[in-house]
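A.B. asks: Provided below for reference: sequence and predicted model.
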Amino acid sequence: MKTKLLLCIAALAFSNLSTAETVLNAPEYKPLNNVRVSMQRMLRSSEGRYFLSLYAGIWNPHATLYDLVEPQTINLKGLQKGDQLNLKSVDADSENITNKTYQLSGILNPNSGDLKAMLADGDDTLGKFIQFEPAIKVSAKPNFIFKFYGQEDINQPYGSVLKRLDIVNKNNNNVAQSLTGFTAFPKSIGYMDINFDGYYDIVLSDISGERTIQDKRYIYWMFNPKTQQFQRSPQLEKIVGFPNVHGEKQQIDFGEGQLYQVEKGLLNRME
């Protein structure tokens, strides 16, 4: 019994030594503050007439409203205070043939994604009520927050680089996953549904090696609902350009004529 106990202690000692060496040799990452999470919500009105692409939770919330019955596109910008949104139409889009001014105001539920809103135009000060809900509904969607870690880098114009991203379960404050193995822009990340499966994916700006944000190279971490983990996508990372997601058509426009249709999670390039 004593021999076994001593062996266990010895094994534990060597195990602790190995762990200590690993920690000592690991890069030292420091918490990064003021990293903006640019979250795109894709919402559809309950009666199916309107589709709303909304970026909220940031200092300059903005959105694009699509009228699917009377084809029209309205670009909106404004302010957010708590869960209250107040957006007004900006430069009229070429598809906005009526050339009216619009205002969209409402209360956004950040957990469910539901938006209770009033839409008014210049001729109607009262407006009409619109109930928006997630365009793609899924059950048990995870509720995450993020913690960012990086290194100071005097060779970078940003002064630092993002090296680790901790995915934290907002319900219990436990770290669900730590993403590493990259060098990314430290000021903002994208959080959007790239493959239209109803779950948000993570997009980082790749500044490894000699790359800069002007190179428009991105790192994609796609959420797998079966494993409840984010998985990196080397296939998407081969495409140059920022992914402008058009939920109303389930298309992704990477610019420079790179337009893809998403069908059952697969990207098909459109000619």
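C.D. replies: Here it is on my side, so go on.
A.B. asks: Every contact and neighbour count from this point should use C-alpha atoms.
C.D. replies: OK.
A.B. asks: In the stretch 1-150 of the chain, what residue spans correspond to strands?
C.D. replies: When secondary structure is read from DSSP state E, counting those that start in this stretch, the stretch 1-150 of the chain shows strands at 30-31, 36-45, 50-56, 62-67, 72-81, 84-89, 102-108, 115-121, 128-134, 144-152.
A.B. asks: now these in a markdown table, with distance to Leu5 and mean neighbour count?
C.D. replies: Putting those into a markdown table (distance: least, CA to CA, whole Å; neighbours: other CA atoms under 10 Å) gives the following:
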| stretch | distance to Leu5 | mean neighbour count |
| --- | --- | --- |
| strand 30-31 | 39 | 14 |
| strand 36-45 | 51 | 21 |
| strand 50-56 | 58 | 21 |
| strand 62-67 | 64 | 20 |
| strand 72-81 | 61 | 19 |
| strand 84-89 | 62 | 20 |
| strand 102-108 | 59 | 20 |
| strand 115-121 | 62 | 19 |
| strand 128-134 | 58 | 18 |
| strand 144-152 | 40 | 17 |
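A.B. asks: In JSON lines: those, plus distance to Phe223.
C.D. replies: Below are the strands of the stretch 1-150 of the chain laid out as JSON lines (distance: least, CA to CA, whole Å):
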{"stretch": "strand 30-31", "distance to Phe223": "24"}
{"stretch": "strand 36-45", "distance to Phe223": "15"}
{"stretch": "strand 50-56", "distance to Phe223": "20"}
{"stretch": "strand 62-67", "distance to Phe223": "24"}
{"stretch": "strand 72-81", "distance to Phe223": "28"}
{"stretch": "strand 84-89", "distance to Phe223": "28"}
{"stretch": "strand 102-108", "distance to Phe223": "24"}
{"stretch": "strand 115-121", "distance to Phe223": "24"}
{"stretch": "strand 128-134", "distance to Phe223": "17"}
{"stretch": "strand 144-152", "distance to Phe223": "12"}
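A.B. asks: how about these, which one is nearest Val262?
C.D. replies: Taking CA to CA as the criterion, Val262 comes closest to strand 36-45 out of the strands of the stretch 1-150 of the chain, the separation being 15.1 Å.
A.B. asks: Can you list the helices and strands that the closest one packs against?
C.D. replies: Packed against strand 36-45 by the contact rule (3 or more CA pairs under 8 Å, 6 or more residues apart in numbering; DSSP states H and E) you find strand 50-56, strand 128-134, strand 188-192.
A.B. asks: 10 Å instead?
C.D. replies: Packing partners of strand 36-45 (3 or more CA pairs under 10 Å, 6 or more residues apart in numbering; DSSP states H and E): strand 50-56, strand 62-67, strand 115-121, strand 128-134, strand 188-192, strand 201-205, strand 244-246.
A.B. asks: try this one side by side with the last:
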Amino acid sequence: MTLTNLTFGHGNNKSTLCCLTDFMKALVLQLSTPSDHLRQVTASVLRNLSWRADVKSKAILREVGAVPALMHSAMETSKESTLKSILSALWNFSAHCNNNKVDICQVQGALPFLIEKMKSSTQTSMTIVENAGGVMRNISSHISVKENYRAILREHQCLPLLLEQLRSPSLTVVSNACGTLWNLSARCPQDQATLCALGAGPMLSSLIHSRHKMIAMGASAALKNLLNAAPAGGGPGPGPECNLFDKDSRGTPSLLIRKRRALEKELDANLAETCDNIDNADLASPLTPQVLIFPCTFY
């Protein structure tokens, strides 16, 4: 807990600690302890170290195996406060580099676990839903190019869940869902067909003018991907029920073409087909921040 406080907002302390390689290896080993409290404070230190880490610190954190250790620890813990800290750290780590995304996806059962934690329920706090969604948003750029990982998401009904999250009262949840849909809507006719059939078009269209930068960008890019996958004549696109406008847009081909062109003009032509890492410091909703735990008195 002392180390958590000392690494809060102090770049030099974070760099100094990361350079102590033997200590860092010992710290990561603490994630396998049976003590939930020790796992929680260990994850809190790693969360601080991974927040806006410098290049050398990122390399050392990867070298000591922090990412797979955190993922395994998240799947083993049953305490909510511990899971919050671990998923927060993973959210930061998943933005460091593509190799960290690969490490998360390669952990057996990691993707179904994250999908389950993205589901809102009376037993799941919104923070856990937000943190799990943040990890999924970042690793979705890797998932999008791996058919075996896409298949896992289909098996666990991830696309309907993401569209459901577009209606969440949490801007962070909506932002994460838009970013994930940005990647998953690209380069896959099967998933594009599913999104169209589920009515993704009108839902995304309603968000493209959001004042929240990530929501507007993600919704616009995902909608652009679906538009590019659908034929210009308004007929069947990647699936038999591809309506990108609204419930009452089953008009003549000429009407659909005009609506399509009007929608295309509203979208940023420079948006990439997929997004990898976006600098969250420039967005309205940043990555989950480092955490400060105030000193406690033990009796």
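C.D. replies: Done, it's in. Since the model is a prediction, treat every value here as computed from it, not as a measurement.
A.B. asks: TM-score for these two?
C.D. replies: Once the chains are laid over each other, their TM-score by TM-score structural alignment, normalised by the length of structure 1 reads 0.22; 101 aligned residues with a CA RMSD of 6.2 Å.
A.B. asks: circling back to that earlier point, generate CSV for the helices and strands packed on strand 36-45 of structure 1, with distance to Gln229 of structure 1 as supplementary columns.
C.D. replies: Listed next are these as CSV, based on distance: least, CA to CA, whole Å:
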stretch, distance to Gln229 of structure 1
strand 50-56, 24
strand 62-67, 29
strand 115-121, 28
strand 128-134, 21
strand 188-192, 15
strand 201-205, 10
strand 244-246, 22
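A.B. asks: and Arg164 of structure 1, which of those is closest to it?
C.D. replies: The closest approach between Arg164 of structure 1 and any of these, judged by CA to CA, belongs to strand 201-205 at 11.1 Å.
A.B. asks: Buried residues, the helix or strand just after that closest one. List them.
C.D. replies: Beyond strand 201-205 of structure 1 on the C-terminal side, the first helix or strand identified by DSSP states H and E is strand 218-224. Neighbour-count burial for strand 218-224 of structure 1 flags Tyr218, Ile219, Tyr220, Trp221, Met222, Phe223 (criterion: 16 or more other CA atoms under 10 Å).
A.B. asks: Go through those residues and name the one nearest Val168 of structure 1.
C.D. replies: Proximity of the buried residues of strand 218-224 of structure 1 to Val168 of structure 1 was ranked by CA to CA; the top entry is Phe223 with 13.9 Å.
A.B. asks: rewinding a little: go through the strands of the stretch 1-150 of structure 1 and name the closest to Ile202 of structure 1.
C.D. replies: Where these are weighed against each other on CA to CA, the nearest is strand 36-45, at 9.4 Å.
A.B. asks: Quick one: neighbours of Leu29 of structure 2, just the number.
C.D. replies: Number of residues near Leu29 of structure 2 (other CA atoms under 10 Å) recorded here: 17.
A.B. asks: Look up how far Thr21 of structure 2 lies from it.
C.D. replies: Per CA to CA, to the nearest Å, Leu29 of structure 2 is found 13 Å from Thr21 of structure 2.
A.B. asks: can you give me the helices for the stretch 1-150 of structure 2?
C.D. replies: With DSSP state H, counting those that start in this stretch as the definition, the stretch 1-150 of structure 2 shows helices at residue ranges 2-6, 11-18, 21-29, 36-50, 55-63, 66-76, 80-93, 98-106, 110-117, 126-143, 147-155.
A.B. asks: The shortest one packs against which elements?
C.D. replies: Okay, so that is helix 2-6 of structure 2. helix 11-18, helix 36-50.
A.B. asks: do the second one as well
C.D. replies: The contact analysis (3+ CA pairs under 10 Å, 6+ apart) places helix 11-18 of structure 2 against helix 2-6, helix 21-29, helix 36-50, helix 55-63.
A.B. asks: same thing but at 7 Å, please
C.D. replies: With contacts defined as 3 or more CA pairs under 7 Å, 6 or more residues apart in numbering; DSSP states H and E, the secondary structure elements packing on helix 11-18 of structure 2 are helix 55-63.
A.B. asks: Give me the contacts around the helix it packs on.
C.D. replies: For helix 55-63 of structure 2, the surrounding residues in contact (CA atoms under 7 Å, 6 or more residues apart in numbering) are Ser15, Cys18.
A.B. asks: which parts of it are buried?
C.D. replies: Those would be Ser57, Lys58, Ile60, Leu61, Arg62, for helix 55-63 of structure 2 by 16+ other CA under 10 Å.
A.B. asks: now the third one: how far from Leu38 of structure 2?
C.D. replies: Looking back up the chat, that one is Ile60 of structure 2. Using CA to CA, which is the criterion applied here, Ile60 of structure 2 is 22 Å from Leu38 of structure 2.
A.B. asks: The fourth one too?
C.D. replies: Going from Leu61 of structure 2 to Leu38 of structure 2 by CA to CA gives 19 Å.
A.B. asks: just the last one next, same as before
C.D. replies: Remark: distance between Arg62 of structure 2 and Leu38 of structure 2 (CA to CA) = 21 Å.
A.B. asks: Could you check the helices of the stretch 1-150 of structure 2 and tell me which one is nearest Ala177 of structure 2?
C.D. replies: Shortest separation from Ala177 of structure 2 across the helices of the stretch 1-150 of structure 2 is recorded for helix 126-143, at 6.9 Å, computed as CA to CA.
A.B. asks: what's that closest one packed up against?
C.D. replies: Packed on helix 126-143 of structure 2, when contacts are counted by 3+ CA pairs under 7 Å, 6+ apart, are helix 80-93, helix 110-117, helix 171-184.
A.B. asks: quick one: which of these is nearest Asn100 of structure 2?
C.D. replies: Within those, the stretch nearest Asn100 of structure 2 is helix 80-93; the backing value is 6.7 Å (CA to CA).
A.B. asks: what angle separates the closest one from helix 110-117?
C.D. replies: Our comparison of helix 80-93 of structure 2 with helix 110-117, counting by axes from the mean of the first three to the mean of the last three CA atoms, to 10 degrees, yields an angle of 120 degrees.
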